[in-house]
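*Asks:* sequence below, structure please.
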Amino acid sequence: MSASVSMPLGGVQVGSYDSYEQAQAAVDYLSDQKFAVENVTIIGSDLRQVEKVTGRLTLGRATAAGAAGGAWWGLFVGLLLGIFSTDGGGWVGSVLSGLLVGLVFGAIFGAIGYSAMGGRRDFTSTSAIVAGRYDVMCAPASAEEARAHLARFSLRG
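*Replies:* Below is the predicted model:
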């Protein structure tokens, strides 16, 4: 079935909510009422990117983050190489060598990466795409039943 001008992707709107959690709770309520939720779609509208600044990025923080990432990779490589060791001492040596080499190279590359930025982005952040509104859509044949259920859901509080 393809979408058309008269019927958008997902069907017709049976509810609209300010957060994804509210829309999810509405669909969960429909499921609890034994409604055929395979006919339901949640569509986020008015998308925007939100970037939360988490802190200042310094040479020390960039070097430490690079060292930590490098240490994990070094540990992984050391464990893989340690599989082929014939004795316990060789296994421990492989793991510790991999960890140390990864830590050093990670720190070096972290510092080089920070220096290459030239002060253009001296902060750390996390990004998320959020919608301004979440519409619960339903197949037209079941829309009235879904609206009736969601009306009772909204009265619950």
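
*Asks:* C-alpha from now on. contacts and neighbour counts both.
*Replies:* Will do.

*Asks:* now the residue positioned nearest the centre of the chain. Nearest residue, chain neighbours left out?
*Replies:* Among the residues of the chain, the one closest to the centroid is residue 128, at 7.9 Å (C-alpha atoms, centre = their mean). Of all residues not flanking residue 128 in the chain, residue 50 sits nearest, at 5.3 Å (C-alpha to C-alpha, 6 or more residues apart in numbering).

*Asks:* what about the one you found, how many neighbours?
*Replies:* Residue neighbour count, defined by other C-alpha atoms under 10 Å, stands at 11 for residue 50.

*Asks:* would you do the same for the sequence below? I want to compare the two.
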Amino acid sequence: MTMPSPAGPSASLPQSAANRETLASYRAYAEAQRAVDFLSDQKFPVQHLSIVGADLKLVETVTGRLTSWRATLAGAASGAWFGLLIGLFLAIFTPQAGFGLVLWALAWGVVAGAVFGYVGYLMTGGKRDFVSYSQIVAGRYDVLVDPAKAAEARALLERLNA
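*Replies:* This next block holds a predicted model:
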């Protein structure tokens, strides 16, 4: 944990956090959450606090290779859900059609999704032949406090760190 340092107003922060000062900085969100939870347990008015992630970076984790087969299957799966949704929706308003309509819409969803998945893969021209997911990660988490409540919060937080 890094000890407090005053933070001036910042245009990049929401209005609720713009005029607050840094109470403490932590490397992990769980540590910042623990500090706020401790202050809450001590009956500190936590509405005067904010947790702000700083030094943000985008982390993209590659999970595998994207092939035409995988793109087609993913499209088919998406199409199946869409077809099922449409089929159930239509079945509500045409109860005499029944279960057959739901299966028909599901089948068309699978086919259309598979075609769109395959064509979409071909249209990338091999520019992105991998599957990944992205997340935004903060380098540190600052706990901010209203200046009027800073002394009280610091005194309480010292008990947590002792």
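
*Asks:* can you calculate the TM-score here?
*Replies:* Between these two chains, after superposing, the TM-score reads 0.90 (TM-score structural alignment, normalised by the length of the first structure); 149 aligned residues with a C-alpha RMSD of 1.4 Å.

*Asks:* just the helices in the first structure please.
*Replies:* Under the criterion DSSP state H, helices of the first structure are mapped to 20-32, 59-82, 88-117, 143-155.

*Asks:* check the gap between the residue sitting furthest away from the middle of the second structure and residue 90 of the second structure for me.
*Replies:* Distance from the C-alpha centroid of the second structure peaks at residue 96, with 42.5 Å (C-alpha atoms, centre = their mean). Noted for residue 96 of the second structure: a distance of 11 Å to residue 90 of the second structure, by C-alpha to C-alpha, to the nearest Å.

*Asks:* right, and residue 42 of the first structure touches residue 134 too?
*Replies:* Yes: counting by C-alpha atoms under 8 Å, residue 42 of the first structure touches residue 134, with 6.5 Å between them.

*Asks:* which of these two has more neighbours?
*Replies:* Comparing residue 42 of the first structure with residue 134 by other C-alpha under 10 Å, the one with more neighbours is residue 134, at 23 against 19.

*Asks:* identify the residue of the second structure aligned to the more buried one.
*Replies:* Matched by TM-score structural alignment, residue 134 of the first structure corresponds to residue 141 in the second structure.

*Asks:* check contacts around its match.
*Replies:* By C-alpha atoms under 8 Å, 6 or more residues apart in numbering, the contact set of residue 141 of the second structure is 25-29, 32, 51-54.

*Asks:* common neighbours of residue 42 and residue 134 of the first structure, please.
*Replies:* Counting by C-alpha under 8 Å, 6+ apart, the contacts common to residue 42 of the first structure and residue 134 are residue 23.

*Asks:* appreciated, that's everything.
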